[in-house]
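K.L.:
Next one to model:
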Amino acid sequence: MMQQMPRLLVVILNYRTAEMTLRAAEAALADMPTTNAELVIVDNDSGDGSAALLAQAITERGWGVGDRVRLISAPDNGGFGAGNNVAIRAGMSDGAPPDFVHVVNSDAFLDPGCIAGLLVHLQEHPRAGLAGSHVRGEDDLPHTTAFRFPTAAGELEGAARFGPLTRLLSSSVVAPPLPERPAQVDWVAGASVMMRWDMLTEIGLFDEEYFLYYEETDLCLRAARAGWDCWYVPQARCVHVGSVSTGMKEWRRMPRYWFDSRRRYFTKNHGRAYAALAVLARLLGGGLHHLRCLLTGRRPEDAPGFYRDLAAHALTARRSAATTKKPPSCPATEDRS
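P.N.:
Here you go, the predicted structure:
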């Protein structure tokens, strides 16, 4: 008896990058299965005419036929997690849930076979809740997208950038060398990640208290604590331009929401005392790095004012009830068995 094709929902979140979103959608559509697969584009309250442009393109290109592609306008810009949750909650066009959800950045372009590679891997590993792609830049250089969970020791190592310390704390390095074969990792970047619906039903969707950054780390940690595996699948490849919506490449200072997300991750998952320890570890590592740079005449590799901003953010942090909020749950759905 032939096995039924799993139901796949591909999600692309747009924020003021309509033309690039259409490129990402075109690449995704070319790689999607011809049946039981749909693409939802969410305009995250861009306010720049993106929604109208996307709607027109979907109509003119015939993408909307048979609900192959749908456009949903988010009521406000709640960030990366909240925007993707809009599409995940909507589910398939018939109102039923998918079997798998593939989140793709608006500046990520899937290679042929990327979706099939992730889909097959998840089907072959029943306890795999997430599978992330090999991601490379337009210069063909690989991006680091497979990580260990952040820890205080990892904060110290990453900030210090000192070989002997790295060797001593090798098991805490957050960004180890990329595996050459499929491998279990702690978490994967959200540029191209496929997730199992059963896992999302159990642990909830993206935590919407994160505006941007750390939301996929948090999701993977919740998955791991619930017994789900996260995999890096290097054969499933895509190109990622990177930081187009956020303008990160032009940042002179780290925005406050990055510090907010970092603090929430450590506080929510490890407690306030550990979050404070992580700040101290980062400051200590940064101090060691700057001292070595001063002695050797090198330029520090950190963003201008980073440690001053980190310390100020930690000192001015206020108690917030948000640290105890539960992640959004999946929508109630009828039994499809």
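K.L.:
C-alpha only now, for contacts and for neighbours.
P.N.:
Will do.
K.L.:
how about the nearest residue to residue 233, chain neighbours excluded?
P.N.:
residue 182 (4.6 Å; Cα to Cα, 6 or more residues apart in numbering).
K.L.:
and what of residue 78?
P.N.:
Nearest one to residue 78, counting by Cα to Cα, 6+ apart, is residue 211 at 6.3 Å.
K.L.:
Also this sequence, please, to line up against the first:
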Amino acid sequence: MPATPERTEPVPVGGAAPGGPAGARILVSILNWNGLADTLACLACLDPVACRGQGVACVVLDNGSTQDEASALRAAHPAVEVLRGETNLGFAGGQNQLLRLGLERGFDSVLVLNNDAQIGLADILRLQACLDDDPGLAGVAPCMYSDAAFSHSVVFDAWIDWRDLSSVRPAQPGRTMPANALPLLLGTAPLLRCEALRRVGLFDERYFAYFEDNDLSARLAAAGLRVRYCEDARFVHRHRLLPALSAGALYLFARNAWMFWREHTPAAWRRGLRRRLLGRELLQLAELMSHGAGPERVQAFVDGCWDGWRGRSGAPPARPRSPAWWRGLARLAPYRLGKWLS
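P.N.:
Predicted coordinates for the structure are as follows:
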């Protein structure tokens, strides 16, 4: 596994004692970064007090928020262990801090939960039951819905299609994954077996955010470990399509795609990989522009594509900048160029 940035310990700011209640098996791991309202709603749905009674401990890392949101979280949920980090380590780096806690404290599994997602205790226990019933499973994820009434499903399964360089995410049950595809465990709410993490390692911090779940899924598969989705477990998440992402997210999405597909695409599908990747990203740029994305967001995606081509990784630069000739070429006719290259 690639080297990761130097570890920086988060600072406890109160709340539940480290390690959770005696006999806790599951650690719920949540990052907060300038998202206090979302994190409070996430914790309210979890009901940390009820969780403790069922062997589930909750920990939140405030991942370098600009304000002191850790104190507000502690005050609202004293049953939750709250840590404070001074620097934004990204999703990968921040979650790795909490995954290490799970490994060091002897938990059986860790639920990596987005702070803008909501899941109840009963669904967490259903996920753990899946792991208990199948020792060969490294991880399991709930089905994703976009509303609290669970009337609109978003993701029932997921896999990586090497031929199309895409992530396939069926919104309804019944679609069969192709034999040559790779099972994909999305990073929004997976329950990961700690023993599997000891074997393959944690999230690759070079990604910072976006595609780190693709990378972990690929490493689990390479180690002969299986993952799946549990149709009996559900959660709610505001799933955002590409045109809805922020400029910072678009930069990372475009950049990190290059690293993932370069490192993990099997030999049978590598022919013309750089050309196909460039074509795919130009088509995505055309989609952004057709949805009225402003200059800042278009520029961020173009810069991310350039930095991905050049092999850059880690925390995003404060002001990414691609050459003027590339910015002009990418914006000229991205759909036609993308179709031609693809």
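K.L.:
Identify the residue of the second structure aligned to the residue nearest to residue 78 of the first structure.
P.N.:
Using TM-score structural alignment, the partner of residue 211 of the first structure in the second structure is residue 208.
K.L.:
Touching, that match and residue 92? I think so.
P.N.:
Yes - applying Cα atoms under 8 Å, one finds residue 208 of the second structure in contact with residue 92, separated by 5.3 Å.
K.L.:
Only the buried residues of stretch 265-285 of the second structure, if you could.
P.N.:
By neighbour count on 16 or more other Cα atoms under 10 Å, the buried set for stretch 265-285 of the second structure is 265, 273, 276, 277, 278, 279, 280, 281, 282, 283, 284, 285.
K.L.:
Output these in JSON lines; the columns should cover distance to residue 38 of the second structure and secondary structure.
P.N.:
Listed next are those as JSON lines, based on distance: Cα to Cα, whole Å; DSSP: H, G, I helix; E, B strand; the rest coil:
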{"residue": "265", "distance to residue 38 of the second structure": "35", "secondary structure": "coil"}
{"residue": "273", "distance to residue 38 of the second structure": "39", "secondary structure": "helix"}
{"residue": "276", "distance to residue 38 of the second structure": "37", "secondary structure": "helix"}
{"residue": "277", "distance to residue 38 of the second structure": "34", "secondary structure": "helix"}
{"residue": "278", "distance to residue 38 of the second structure": "35", "secondary structure": "helix"}
{"residue": "279", "distance to residue 38 of the second structure": "36", "secondary structure": "helix"}
{"residue": "280", "distance to residue 38 of the second structure": "33", "secondary structure": "helix"}
{"residue": "281", "distance to residue 38 of the second structure": "31", "secondary structure": "helix"}
{"residue": "282", "distance to residue 38 of the second structure": "33", "secondary structure": "helix"}
{"residue": "283", "distance to residue 38 of the second structure": "32", "secondary structure": "helix"}
{"residue": "284", "distance to residue 38 of the second structure": "28", "secondary structure": "helix"}
{"residue": "285", "distance to residue 38 of the second structure": "29", "secondary structure": "helix"}
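K.L.:
Could you single out the nearest of the residues you listed to residue 45 of the second structure?
P.N.:
residue 284 (34.9 Å; Cα to Cα).
K.L.:
what's the distance between the closest one and residue 58 of the second structure?
P.N.:
37 Å (Cα to Cα, to the nearest Å).
K.L.:
residue boundaries of the strands in the stretch 151-300 of the second structure?
P.N.:
Per DSSP state E, counting those that start in this stretch, the stretch 151-300 of the second structure has strands spanning 153-155, 159-161, 166-168, 182-183, 191-193, 226-237. These are given in chain order.
K.L.:
If you could redo that for the stretch 1-150 of the second structure, that was the one I meant.
P.N.:
11-15, 26-32, 56-63, 81-85, 109-113, 117-118, 137-145.
K.L.:
And these: which comes nearest residue 337 of the second structure?
P.N.:
That would be strand 137-145 among the strands of the stretch 1-150 of the second structure, by Cα to Cα, at 34.4 Å.
K.L.:
so that closest one matches what in the first structure?
P.N.:
Under TM-score structural alignment, the counterpart of strand 137-145 of the second structure in the first structure spans residues 128-136.
K.L.:
List of residues touching the matching stretch?
P.N.:
114, 118, 121-122, 142-146, 188-196, 199, 220, 223, 228-240 (Cα atoms under 8 Å, 6 or more residues apart in numbering).
K.L.:
That stretch vs the second structure, average offset?
P.N.:
Aligned to the second structure and superposed, stretch 128-136 of the first structure gives a mean residue distance of 0.6 Å (mean Cα distance after the TM-score superposition for the first structure).
K.L.:
now that stretch, how far from the chain's geometric center?
P.N.:
10 Å (Cα atoms, centre = their mean, to the nearest Å).
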